[in-house]
Each structure stands twice: as C-alpha cells, then as structure tokens.
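> Structure, please.
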Amino acid sequence: MKHLWISLCVLFVFAESQAQFDDKRCKCICPSLSSVTNKTDDKTHTERLIKTTNDPPNKCNCEVVMLAVVADKLNEGEMREFCPRCNCKYENRNTTIIRYVVIIVIWVISILVVYMLFLIILDPLLNKRVKGNYQEHTNEEEDSQPGPMSHNMSMRGNVLNRVSTQQDKWKRQVKEQRRNIYDRHTMLN
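The predicted structure is shown next:
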C-alpha cells in the first residue's frame, strides 16, 4: 500500500509539470534539403526536417514556419519547390483528459492487483479448509458449549465454505467449457 501512495504522489508531480509541447501546436514535416537541391555531398541535409512551433492555425504553413529555418540554404527556385513537399498540421489535444484517463487506468490496475493479492492470500486458506476437514477433538466439552468465540468461528467457516463451494463450481464450469471447446468443438449456452 505504501508503494501505491508513493507512485500516486510521483504521478501527480509529473502531471503538474509542463509538457514538452502545449496543447495547441503547429507541426511541419518537410523533406530533406538534398531532395530539393540535388546535392548529396553534405550529410547534414539528408534527414527530414521537423519543426514544431506554437503558431496559430492561420500561420501554420511552410512559408511561416520552415522558410525562416532553410532560407539561407536554398535559393528562390528551390524554395518554391520545397514548400509544396512540406506537410504542416495544426494539432489540438487536451492533455487534461489524457492525464485523467491515465490516472483512472492506473487506479483500475491497482485495484485489480490488490484483488489478485487478496485471492492469492485467500486461496491457501480455502484449500487448507477443503483438504483439512478432519479436526482432532481433544476435549468434547469445549466443543459442545456454544459461546461467542465458537459462533465467530462457525460464521467464518460458513463464509469460507460458501466461497470454496463457489470456487469449486467455477473450476468445474471452466473445465467443462475447456472440454467442450477443445475436445468437442462446441460452445456452452
């Protein structure tokens, strides 16, 4: 439980930190400069150019975002050929919703892990109870006198018996389904 609280604290600290980009951004992906200039001697211009800015949607185009970056490397004719090959998109996302969805998913996974641990701890108790129905009686007078302690023990035993009965029933159903699907190739109704 301590690890869960630590991980949640760390999650909230990161959730409050600033993201790499804002929720609204302009992203331009352009071809390499060597594909426009037909020069392959310079290794730095053979990779695609990607630039992300915070420009508004009406200024999210190659002329505004990319030409300032590559103006000194291209001549006028190459600039006219460069921009039509660029893909500029204005992206709008809501990181608050994404953050809360991630938190909900982490909570659900945490609850399932705790439930699994509970079942792992409970399973040996149920199997011991089912296998060990025989109890040695040393003093019959203590067993015959009902009291608050024996009532609590019988209630707990009753609950464990019901849980183990349901678990056995479920295991039989799973075995039957497996046999029907893999052996007979039929489905249960």
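> okay, CA-based contacts and neighbour counts for the rest of this
OK.
> quick one: furthest residue from the center of this protein?
For the chain, the largest distance from the centre (C-alpha atoms, centre = their mean) belongs to residue 141, which lies 57.7 Å off.
> Following up with a second sequence; could you model it the same way so I can compare the two?
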Amino acid sequence: MPVNWLCTCCVLHLTLVLYFAPVEAVLRCVCVCPKNLQVTENRTVFVKIIDEPKECVCEDVVHGSPMECLHCQCKHEMLAVTFIKVVIFIIILILSLLILYMLYLFAEDLYVRRYGRSCWATKPTRFGQQQSRLDRIRNSTEKWRKGLAEQRKNVFHRHTMLS
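Model prediction:
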C-alpha cells in the first residue's frame, strides 16, 4: 500500500509541475556554412544563443565577412528545456529506485546468511522445511544451469538437438 501511494504522489506531483511550470525555452541560431565553395559535403556549423528570432543574422553568428555569409544558411531553433529536465528527472528516479531495490536485496541476503532465515514470511515446501525467497531463486538458477549443461552436452558432444 505505501508503495502505491508513493508512486501516485510522484505522478501527481510531476503532472502538476509540468502543467503549472512556465515553459523554459532557449532560442539559438544555427548557421551552416560550407568550408569550400566547391565541396558541398564539408560544412561548418556555428551556434549562438539569442534572445529574439530577429537576431539570427549570419554576420553576428559566424563573425565573418558578408561574402562568406552569402553561402551560409541560418535558422533559429527553440529548445524545450523543461521537457529535457523532466526526462532526466524520470531517468534518475528510475535508477534510484533500482539502486534502492538492489540495496534491499543485499541487506536481505546478509540477514539470511547471518540468521539463517528470511525476514519475510516463508513458504513451506513438500517436506515441511521452510524455504526463503533467496533459496527459491538459487534453486531455480541451479536447475536452469543443469538444463543448460545438459543441452551443451547433447549439442556439442552427442551432436543431437533437444526438441
């Protein structure tokens, strides 16, 4: 229940921030100029942050002569900084949650090794013994490794395929 509540609060907060936050945008002027007039594949790109689209003039961005600017193509672009910040925030949040989960698994593994039982409820097996979640994972991994070894033996030594 607390995890669902926490996720709901995070999504609600993120939605409110995105809805009410002023849209931050950065205007920049990008001028693409050819290095040589004969070769059109080699180009030089000049970028300058501007305040208004009217300021996107080749002479101000390239700092060259008007003859050089005849062959340049300049246009202004608007970058949505808020969107980039939100994407980075979501990525950092997901990575943080994964790291916290990994730390929890390490702590539980240490607890199991120290006290010999899991801190959570365990599931009884057929023979009445208790089996922790970590033991079940280890058993299934061991079973998978045995099956993989059997397949390797069949394919590489006996030259037969399992169906």
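> Can you calculate the TM-score here?
Their TM-score after superposition, calculated using TM-score structural alignment, normalised by the length of structure 2, is reported as 0.51; 121 aligned residues with a C-alpha RMSD of 4.2 Å.
> quick one on the thing from earlier: now for the residue farthest from the centre of structure 1: what does it line up with in structure 2?
Per TM-score structural alignment, there is no equivalent position to residue 141 of structure 1 in structure 2.
> May I see the buried residues of the lengthiest helix in structure 2?
Ordering each helix of structure 2 by length in residues (DSSP state H) puts helix 81-115 first. Neighbour counts using 16 or more other C-alpha atoms under 10 Å place 82, 108, 109, 112 of helix 81-115 of structure 2 among the buried residues.
> just checking, next helix/strand downstream of it?
Reading on from helix 81-115 of structure 2 to the C-terminus, the next helix or strand found by DSSP states H and E is strand 123-124.
> What are the buried residues along the top strand by length along structure 2?
Criterion DSSP state E: the longest strand present in structure 2 is strand 25-34. Of the residues in strand 25-34 of structure 2, those with enough neighbours to count as buried (16+ other C-alpha under 10 Å) are 27, 28, 29, 30, 31, 32, 33, 34.
> can you list those in TSV and add distance to residue 134 of structure 2?
TSV is the format used below for these (distance: C-alpha to C-alpha, whole Å):
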residue	distance to residue 134 of structure 2
27	54
28	54
29	57
30	56
31	59
32	59
33	62
34	62
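> Next, the angle helix 81-115 makes with the host helix or strand of residue 10 of structure 2.
Assigning secondary structure by DSSP H and E places residue 10 of structure 2 in helix 2-20. On the basis of axes from the mean of the first three to the mean of the last three C-alpha atoms, to 10 degrees, helix 2-20 of structure 2 is oriented at 170 degrees to helix 81-115.
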